[in-house]
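# Just to be clear, the model below is a prediction. Sequence and coordinates:
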Amino acid sequence: MVSLMTQPDLSYAMRSVPRYTSYPTAPHFHDGVGSDVYGQWLERLGPQDTLSLYLHVPYCRDICHYCGCHTKATRKEAPLVAYARTLGSEIELVASHLEQAGPVKHIHWGGGTPSLLPEQSLLDLTGLLRVSFTFADDLEHAIELDPRFVTGSLAQTLATMGVNRASLGIQDFDPAVQEAIGRVQPYETVRDATSYLRSAGLRALNFDLMYGLPEQTPDTIRDTVNKTLDLAPSRIALFGYAHVPWMRKHQRLIDESRLPDSERRLELANLAREALIEGGYVAIGLDHFAKPEDSMAIALQNRALKRNFQGYTTDNGEQLVGLGVSSIGRLDQGYIQNIADVRHWERAILAGQLPVSKGLALSTDDRLRGRIIEMIMTDYRCDLQAVCHQFSVAPHMLDGSLALLEELVRDGIVKLSGSADKAPIVEVTEFGQPYVRLAAAAFDAYLNDAMRGPKARHSLAV
């Protein structure tokens, strides 16, 4: 069990650092990596390179006030049908560059609300994926869902598609909180959605919860956790709300005066975390929880846990291929991100071009630091000497990062161990685990001092 901080240091909680779902992070991508480069990267993949496919659908019925996703509202079917048609063309285009690649191990539909696509479009796209790629026998096929739009018919369609894991956006069950964030979603709606999915054979369910929302109190978050425990999802993600109205203008609809202050925010996080652990879930890294028998808990035990743009994951596809508007992919050579505007994305695909807007080719230093950051975020531990040896890098290259850790070591958040003649083993203490992102940030070569402080435009550390 992970112990909780009894005397939280609010100065640490107020620091802004990246979430480290990638390294380097997306703001450092640039237009020097485009369609031609990406095509060459894809064509170099061989049978040993297993694939993970991410399909982004940038549409919702309404935009929730808290949302940080790339999506827009529509109540018409025509743009959804058109989007699905173009997405199919992109699948064919990308597959034509991947004729030598290995099987698909993981598929993830994200958004937005991907299930807003007409059910026939979902079936057609899945069929196209099957003829365009080879599916592994142990394929995990996951989709993100809005419980308000889950029906018995949709659940049966998902089962026909081969979907075997679904993530439901819950956020909070309290009516006042739901009203404040623009997502009214009664408990009964979520209960019925889970019943439809389980009746169709989809037993692996994830719930997404949030702390730090307006109107949340210790009582409301306890009630939300208790209702979640009653519905018994396989996994739970507990995200801290990131209030970034300079990036997401609709977040200005949230009354900032109703947001919990730093002390209350940390209290809410700890209450929810403690209640989930007491409810029998295994704490996974910074913000995930899983039943002991779930594959994520098993991956944690086996030190096989990974982290990507979906957060903590058991995805074992070695090459992540992004499909759809604004989607991000990661290959051995580097990152790419698709065009974010639907019309420009569509225009590129119709012209036979991979719809890439920007990316980043990884250097040896990027790979080294990315591996260190992932290990700290997933295992709370990294043997720097071993990782430097793996990448053939001299350990003294990390001296600057070790200097940045000194403050965290002094305050008991991180400890260093090992022999004096080798780079140390970095471990985040139980006391310091809520602040693991700060330890990871010490190894981020792209952050300068101004980007590490309380005024940096990243989400809060806790």
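Sure, I can see it. Residues are numbered from 1 along each chain as shown.
# CA only for contacts and neighbour counts going forward, please
OK.
# show me where the stretch 301-450 of the chain has helices.
342-350, 364-379, 384-390, 399-410, 436-441 (DSSP state H, counting those that start in this stretch).
# Equivalent analysis for the stretch 1-150 of the chain, please.
With helices called from DSSP H, counting those that start in this stretch, the stretch 1-150 of the chain shows them at 10-13, 35-43, 78-95, 119-132.
# buried stuff in the second one?
By neighbour count, with 16 or more other Cα atoms under 10 Å as the criterion, the buried positions of helix 35-43 are 35, 37-39, 41-43.
# For the helices of the stretch 301-450 of the chain, give me JSON lines that also has mean neighbour count and distance to residue 24.
JSON lines is the format used below for those (neighbours: other Cα atoms under 10 Å; distance: least, Cα to Cα, whole Å):
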{"stretch": "helix 342-350", "mean neighbour count": "17", "distance to residue 24": "24"}
{"stretch": "helix 364-379", "mean neighbour count": "21", "distance to residue 24": "7"}
{"stretch": "helix 384-390", "mean neighbour count": "16", "distance to residue 24": "17"}
{"stretch": "helix 399-410", "mean neighbour count": "15", "distance to residue 24": "15"}
{"stretch": "helix 436-441", "mean neighbour count": "25", "distance to residue 24": "11"}
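# Out of the ones you listed, flag the one nearest residue 301.
Residue 301 lies closest, by Cα to Cα, to one member of the helices of the stretch 301-450 of the chain: helix 364-379, at 9.3 Å.
# who touches that closest one?
Outside helix 364-379, the residues within contact range by Cα atoms under 8 Å, 6 or more residues apart in numbering are 20, 22-24, 284-286, 300, 303, 305-307, 312, 381-382, 384, 387-388, 391, 426-428, 436-437, 439-441, 443-445.
# what about versus this one:
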Amino acid sequence: MLTSSLIRYAQPVPRYTSYPTAPHFHDGIDHVSYARWLGETDPHKPVSLYLHVPFCDRLCWFCGCHTKQVRRYDPIADYLDALEAEIALAAKALPGRRHVSAIHFGGGSPTVIEPDDIDSLRRKLDSAFDIDPDCEISVEIDPRNARPDKLEAWHRFGMTRASLGVQDFDSDVQRAINRLQSFEQTRAVVEALRDVGVGSINLDILYGLPLQTTETLRRTIDLAVSMRPNRIALFGYAHVPWMKKHQSLIDQNTLPGLAERFDMASFGAAQLAEAGYIPLGIDHFADEKDNLSAAAATGKMRRNFQGYTTDEAETLIGLGASSIGNLPQGYVQNAVSVGDYIRRVRAGALTTSRGFALSPSDRIIGKLIESLMCNFSFSIADLRRTFGSQVDHLQIEAAAITAEEKDMIDFDGDLFLVKSAARPFVRTIASRFDRYLPTNKARHSTAV
């Protein structure tokens, strides 16, 4: 693709794990609003849970998550007490005892939690919810602190999927991002997870890191594929030091340029496809037996704050500091500061600090953008079946966008389809339908 086109389509835009995106959340949605929304959910439908653990043994300089480094366990223990109290508060606000169809532990690093506390969390969740026997329970694993007794505890908890951060196995790149993690160390944890019976393994790889080249990425992918994980996520590093101050420790002069990032993404995707992985969405790859591949093939793959998922629950309850929940009425986010979060829980209230109530138009555009991000297409007819005549104006809008982007899009009056060569830029295309982006003062990472 010509450099001018690359510059145009790789402009900074949101990642669209929600619509509207998080910068538009506001403090007009509080714990009272959230409690009411929970109480209005359908008691006969399952919910899913996201639990955030905002602690790490060592802070990686590339990290864009809400987390902090701790050297003692006391702050973690205090936080877990608050987390268990929040679980009880959220369950109490729901109409009736609810089934749980999916649980995701993210961070930070959930593997900072000691085995006894992992067992305690499971008991607390069991006391508040009915966790389905086939519930998918995914846990983000840091191979550097994943002791065998912790992996055994997560297996007792019911973990069905483990997601391991790899980033890049090149030692120079690892030093540049303050994350030293050998291939042998990672492979040992993958083998240990399989030994305790975890059936699905995901590896996260980043491109666009400091000192990284297409060749270091190629070697990293070769090593990752040699472990035959069920999924591999190939993400673009988001350099946002204005949001994450610790990223300022990375020398910007060592970051790959836009053309290099595009080459890394393209070559990495081709390498994974050659290794037998099916490309899903903008950054996920899975083997043909993985349930995400099956969901994508049947049009049931979803996108939420954890990325691509098979989770079909209409209510996602976020638990823990900074966690975001998604309900039919809108989005809610807990207090970001751990101290503020704990104070709110101890006061006996849900910890919502901001959110967004969805309008009918928001739901339509949100569905359209999710379809683009998952399927690289949307159908006017499908939207009309769900939303009625409210979508009629989109036919005119889609035609106008297609006229401007003939090289990127096909549109026959119903199916709006992003062409294969343009799929790396689907975030930019989705942004053309974003009603809030023109007023959004937030800064975003590049679309490639």
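Cool, the structure landed. Source: prediction; values computed, not measured.
# So after superposing, what's the score?
Remark: TM-score between the superposed chains equals 0.96 [TM-score structural alignment, normalised by the length of structure 2]; 448 aligned residues with a Cα RMSD of 1.7 Å.
# hmm, back to that, for residue 204 of structure 1, which of the helices of the stretch 301-450 of structure 1 is the nearest?
Closest to residue 204 of structure 1 of the helices of the stretch 301-450 of structure 1, according to Cα to Cα: helix 364-379, at 21.5 Å.
# can you tell me what part of structure 2 the closest one aligns to?
Using TM-score structural alignment, helix 364-379 of structure 1 corresponds to residues 360-375 of structure 2.
# once the two are aligned, what's the mean deviation for the matching stretch against structure 1?
For stretch 360-375 of structure 2, the mean deviation from structure 1 after alignment is 0.4 Å (mean Cα distance after the TM-score superposition for structure 1).
# For the residue most central in space within structure 2, which residues are in contact?
Of all residues in structure 2, the one closest to the mean position by Cα atoms, centre = their mean is residue 306, 2.2 Å from it. Counting by Cα under 8 Å, 6+ apart, residue 306 of structure 2 touches residue 17.
# residue in structure 1 matching it?
Residue 306 of structure 2 maps onto residue 310 in structure 1, with residues paired by TM-score structural alignment.
# same question, residue 119 of structure 2
When structure 1 is aligned by TM-score structural alignment, residue 119 of structure 2 is paired with residue 123.
# which ones are touching its match?
So residue 123 of structure 1 contacts 157, 160-161 (Cα under 8 Å, 6+ apart).
# same question, residue 315 of structure 1
Contacts of residue 315 of structure 1 by Cα under 8 Å, 6+ apart are 52, 105-106, 140, 306.
# Can you list which of the residues you listed carry over to structure 2?
Contacts from the contacts of residue 315 of structure 1 that recur in structure 2, judged by both residues aligned by TM-score structural alignment, their matches' Cα atoms under 8 Å, are 52, 105-106, 306.
# now, among those, which is nearest to residue 165 of structure 1?
Residue 165 of structure 1 lies nearest to residue 106 out of these, by Cα to Cα, at 10.8 Å.
# Residue 102 of structure 2: neighbour count?
22 (other Cα atoms under 10 Å).
# was I right about it contacting residue 129?
No: between residue 102 of structure 2 and residue 129 there is no contact under Cα atoms under 8 Å: 11.8 Å.
# Identify the contacts common to these two.
Counting by Cα under 8 Å, 6+ apart, no residue touches both residue 102 of structure 2 and residue 129.
# Can you check which part of structure 1 stretch 26-46 of structure 2 sits on?
Using TM-score structural alignment, stretch 26-46 of structure 2 pairs with 30-50 in structure 1.
# what's next to that stretch, contact-wise?
If you take Cα under 8 Å, 6+ apart as the criterion, stretch 30-50 of structure 1 is touched by 97-105, 316-319, 331, 333, 336, 353-361.
# returning to that earlier point: would you reformat the helices of the stretch 1-150 of structure 1 as TSV and include distance to residue 410 of structure 1?
Output for these, formatted as TSV (distance: least, Cα to Cα, whole Å):
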stretch	distance to residue 410 of structure 1
helix 10-13	13
helix 35-43	44
helix 78-95	50
helix 119-132	52
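# Of all the ones you listed, which one comes closest to residue 276 of structure 1?
Using Cα to Cα, the nearest of the helices of the stretch 1-150 of structure 1 to residue 276 of structure 1 is helix 10-13, at 21.1 Å.
# Pull the residues that contact the closest one.
By Cα under 8 Å, 6+ apart, helix 10-13 of structure 1 touches 262-263, 266, 435, 460-462.
# ok, now stretch 90-101 of structure 2?
Outside stretch 90-101 of structure 2, the residues that reach it (Cα under 8 Å, 6+ apart) are 35-36, 38-49, 128-132, 134-136, 311, 313, 350.
# Compute the first-to-last residue distance for stretch 301-308 of structure 1.
For stretch 301-308 of structure 1, the first-to-last residue distance is 19 Å (Cα to Cα, to the nearest Å).
# Of all the residues in that stretch, which ones are buried?
Neighbour-count burial for stretch 301-308 of structure 1 [16+ other Cα under 10 Å]: 304-308.
# cool, and stretch 107-121 of structure 1?
So for stretch 107-121 of structure 1, counting by 16+ other Cα under 10 Å, buried means 107-119, 121.
# what do you get for stretch 439-448 of structure 2?
Neighbour-count burial for stretch 439-448 of structure 2 flags 445-448 (criterion: 16+ other Cα under 10 Å).
# out of these, which one sits closest to residue 231 of structure 2?
For the buried residues of stretch 439-448 of structure 2, the nearest to residue 231 of structure 2 is residue 448 (20.6 Å; Cα to Cα).
# Identify the residues contacting the nearest residue in space to that closest one that is not next to it in sequence.
Spatial nearest neighbour of residue 448 of structure 2, excluding adjacent residues (Cα to Cα, 6 or more residues apart in numbering): residue 10 at 5.5 Å. Taking Cα under 8 Å, 6+ apart, we find residue 10 of structure 2 in contact with 425, 428, 446-448.
# Map residue 10 of structure 2 onto structure 1.
Matched to structure 1 by TM-score structural alignment, residue 10 of structure 2 sits across from residue 14.
# mind checking how far its match is from residue 409 of structure 1?
With distances taken as Cα to Cα, residue 14 of structure 1 is found 18 Å from residue 409 of structure 1.
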